[in-house]
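Student: Below is the sequence, then the predicted model.
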Amino acid sequence: MIRGVEPIFQPVFAGIVAAITGFASSFVLVIAGMHAVGASDAQAASALLALCLLVGLTCIVVPAVFKIPISFAWSTPGAALLVAAGGTTHNFGAAVGAFLVCGVLIVLTGLWPALGRAITSIPKPIASAMLAGILFPICLAPVTAAVEQPLLAIPVIVVWLVLMRFAARWAVPAAMVVAAIGIALTAGTDWLTASTSSPALVFTAPTFDAAVIVSLALPLFIVTMAGQNVPGFVVLSTFGYRPSPRPILVTSGLATVAGSVFGAHSINLAAITAALMASPEAHPQKSKRWIATLSSGVVYLVLGLGAGFAAALVAASPPILITAVAGLALLGALVTSITGALDDPRHRITAITTFLVTASGISILGIGSAFWGLAVGGVIMLWLGGLRRHTPTPTDAPRAEPLVGP
């Protein structure tokens, strides 16, 4: 139970904390990812606004219908993938096409169980190593920033480190506040009056480039399923909730399709913050915890109003500083991914090869390193005989994967 909060207000407060933590921990990564694949400042602001609106609406409607604390978020590993795949395309329309395809694949996963089984049967060493390879360059950014921008980066790192010891939940939001103060002191206040500071949805017509779909849409779909949706179901089942996957996946997939033309890359189940809203910390009674997810949805709608200011703040800052804050937020996910990848000694060669290929950032035939990491990992595991020892996991009993996103 959250101390000092009456049970009637407890789920409301839990939802507020979850929404603020989830937003502050990863919004910089979303904007950086959009810029990496060719979005303008206005398009990046539109993407964050669309994500906030869609997350807010799904967190309000779905829990209200099912009376279960089903919470949604944007794909944090997906945003990390966009940053890592920045060299793949600078045509934001092609990226939007990839987002749309990802949404369609999530819908199909809900409607067609065989596709869900295929995704969840990707060997854990390969899936975890690919995710670790995506996260690794971003998690190096705090080191680089401390050298290139020491006056801005070191205070951010120190605040993050102190709060990781005493109040870990607030470490990344506090680091972002310190970064914002530093940006304001060095860049002035012009960003407050930037044309993108007012929230607005910007339509971007999707274009469908085969190389971008293979480089972005397929890896985005896989990391969203493995890094967000599967752990989201695990979190719910941990606290005694076992909703049918179909309506949840179809809803999040349709939300992704609808938001893609405004820049939203993926809507999915929440993972880390879901534990706050589905646990007794939200309310002693299981039947009352869905109120927490509803209140988080309302907060996301409000936070969406600040999407323009968030995008303007990021645009005014040194790119390495923003990536550094994102890197601090993803360190825990990197540790979990590497641990999962190397857990089984029989598959460590496969895992480390997948990791190295993905982290290399190579692009062959216009296709990015995430895809090649999966492909090379699969070939090596097949050659070494690892696939014969792997037993697919059915979608109705998902295995625990790295908790990455909000």
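Tutor: Okay, I see it. Numbers count the residues shown, from 1 in each chain.

Student: going forward, measure contacts between C-alpha atoms and count neighbours the same way
Tutor: Fine.

Student: Check the gap between residue 49 and residue 198 for me.
Tutor: If you measure residue 49 against residue 198 using C-alpha to C-alpha, to the nearest Å, the figure is 10 Å.

Student: actually residue 83, not the one I wrote
Tutor: Applying C-alpha to C-alpha, the value for residue 83 to residue 198 is 25 Å.

Student: here's the one I want to compare it with:
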Amino acid sequence: MGVRMQAVMAGLVSAVVGYASSFTVVLAGLRAVGATPGQAASGLLALCCGIGATAIFLGLRYRMPISIAWSTPGAALLLATGPVPGGFPAAVGAFVVCAALIVLAGLSPWPARAIAAIPRPIASAMLAGVILSLCTAPVRAVVDVPLLAVPVVLTWAVLQRYLRQWAVPGALVVAVVAIAIHGTGGGLSSATLRPAVELTVPTMSPSALVSIAVPLFLVTMAAQNVPGMAVMSTYGYAPPLRPLLVTTGLASAAAAPFGGHALNLAAITAALTAGPDTHPDPGRRWIATVALGAGQLALGLGAGLAMALVLLSPPVLVTAVAGLALLSALGSSLAGAVTEPEGREAAVVTFVVTASGMTILSIGAAFWGLVAGGLTALLLHRRPTPVKADQERHEVAEQRT
């Protein structure tokens, strides 16, 4: 029972951290493409419900810790794009087309083949680069908001020594208490638990399709689905990509008329639910993603209260809790990246490019890290000399005889 509760708590922590770390980007992105405050809140609720239903379904269906998230890079893309001709209905139409493209990607074999071709050290290095900035957040929080952050970090350190499985949940509880004590209270007084749902009839605008639908699809695939599968492979899981794409695409299509822009495989929260700290038995870690789904449903239905609570907190404090939760994932991913001498240079290149946080063509650093690492691996690949090749063939022949 205690180990199962550990997995449940890992999933709930993942839900809170995933929600708190980027919901403001989602709201800002939806507002940027023309959503009213009510439509933006409806979109956030639709995304939470989509994440919850999809994570629960996939966790029960495949018995793997398959984490689902909204497309944070996609929301950033919306924020950079701004208003489009046709207003928010045209943007919603672009969301529907993006969802259809994700489904089509799941019906073709090439994405799964591309994922399977990623070497394990490069995938581990990519994960390390993705979470590095989060893992430094506790240090920044101690410097920026010491009265709030120091109790959180000390709680994590003490529990890490004596009750490891409760270290992150304990730190989260202390963070919430600190926010409640030091917050102004204005956000909580205006919060409401009543779900806000607004249906927007989508319209098709060529401009919105070019500026939103296609880039949103590419960003979601490159910066979320590809790294998400790479994270899963880092922990020894190989879920079928094509059904996952079809499922997330259909969920995105269902969320789009209510303002949700895109759902996809998670990368950072996948590291929280798929790692050994979640459950000692890899075959039981799917419990964490089911708990994550339940947590997202609760956060969506009580979005007003959750939003107000997080808004009372300095952003660096919320990120610090995520960083504490990901320290073990950073250690294991760094070890997996550089343990084997073969391909170590490619892994280091992947890590450096990913950790840089650069964005090119609205595509995040995780994808470009994989590209840079793959090119480095091809460049440094050493074919055996003719003499060495003859020796290897001779040894194989002797073993057969």
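Tutor: Yep, that arrived. The model shown is predicted, which means the values in this text are computed figures rather than measured ones.

Student: still on that earlier bit, who has more neighbours out of residue 83 and residue 198 of the first structure?
Tutor: Residue environment comparison for residue 83 of the first structure versus residue 198 gives the larger neighbour count to residue 83, 24 against 17, counting by other C-alpha atoms under 10 Å.

Student: Need the nearest residue in space to that one, chain neighbours excluded.
Tutor: Sequence neighbours aside, residue 33 is the residue nearest to residue 83 of the first structure in space, at 4.4 Å (criterion: C-alpha to C-alpha, 6 or more residues apart in numbering).

Student: my read: the one you found touches residue 80, true?
Tutor: Yes. Judged on C-alpha atoms under 8 Å, residue 33 of the first structure makes contact with residue 80 at a distance of 6.6 Å.

Student: Between the two, tell me which one has more neighbours.
Tutor: Taking other C-alpha under 10 Å, residue 33 of the first structure and residue 80 do not tie; residue 80 has more neighbours (28 against 24).

Student: tell me the contacts of that one?
Tutor: Neighbour list for residue 80 of the first structure: 29, 30, 33, 134, 135, 138 [criterion: C-alpha atoms under 8 Å, 6 or more residues apart in numbering].

Student: so of these, which ones are in helices?
Tutor: For the contacts of residue 80 of the first structure, the ones inside helices are 29, 30, 33, 134, 135, 138, with DSSP state H as the criterion.

Student: first to last residue in stretch 29-45 of the second structure, what's the distance?
Tutor: Taking C-alpha to C-alpha as the measure, stretch 29-45 of the second structure stretches 15 Å from start to finish.

Student: Give the aligned range of stretch 122-129 of the second structure in the first structure.
Tutor: Stretch 122-129 of the second structure corresponds to residues 126-133 of the first structure when matched by TM-score structural alignment.

Student: Now do the buried residues in that stretch.
Tutor: Going by neighbour count (16 or more other C-alpha atoms under 10 Å), the buried part of stretch 126-133 of the first structure is 126, 127, 128, 129, 130, 131, 132, 133.

Student: Also stretch 313-330 of the first structure?
Tutor: Neighbour-count burial for stretch 313-330 of the first structure flags 313-317, 320-330 (criterion: 16+ other C-alpha under 10 Å).

Student: now stretch 255-265 of the second structure
Tutor: Quick answer for stretch 255-265 of the second structure (16+ other C-alpha under 10 Å): 255, 256, 257, 258, 259, 260, 261, 262, 263, 264, 265.

Student: Likewise for stretch 107-116 of the first structure?
Tutor: Neighbour-count burial for stretch 107-116 of the first structure, with 16+ other C-alpha under 10 Å as criterion, is recorded at 107, 108, 109, 110, 111, 113, 115, 116.

Student: List the residues that contact the second one.
Tutor: Spelled out, that is residue 108 of the first structure. Contacts for residue 108 of the first structure (C-alpha under 8 Å, 6+ apart) come out as 115, 250.

Student: does it sit in a helix or strand, and which one?
Tutor: Per DSSP states H and E: residue 108 of the first structure is located in helix 92-111.

Student: next structured bit after that helix?
Tutor: In the C-terminal direction from helix 92-111 of the first structure (assignment by DSSP H and E), the next one is helix 113-120.

Student: returning to what we had before: can you tell me which of the buried residues of stretch 313-330 of the first structure end up in helices?
Tutor: Residues of these located in helices (DSSP H): 313-316, 320-330.
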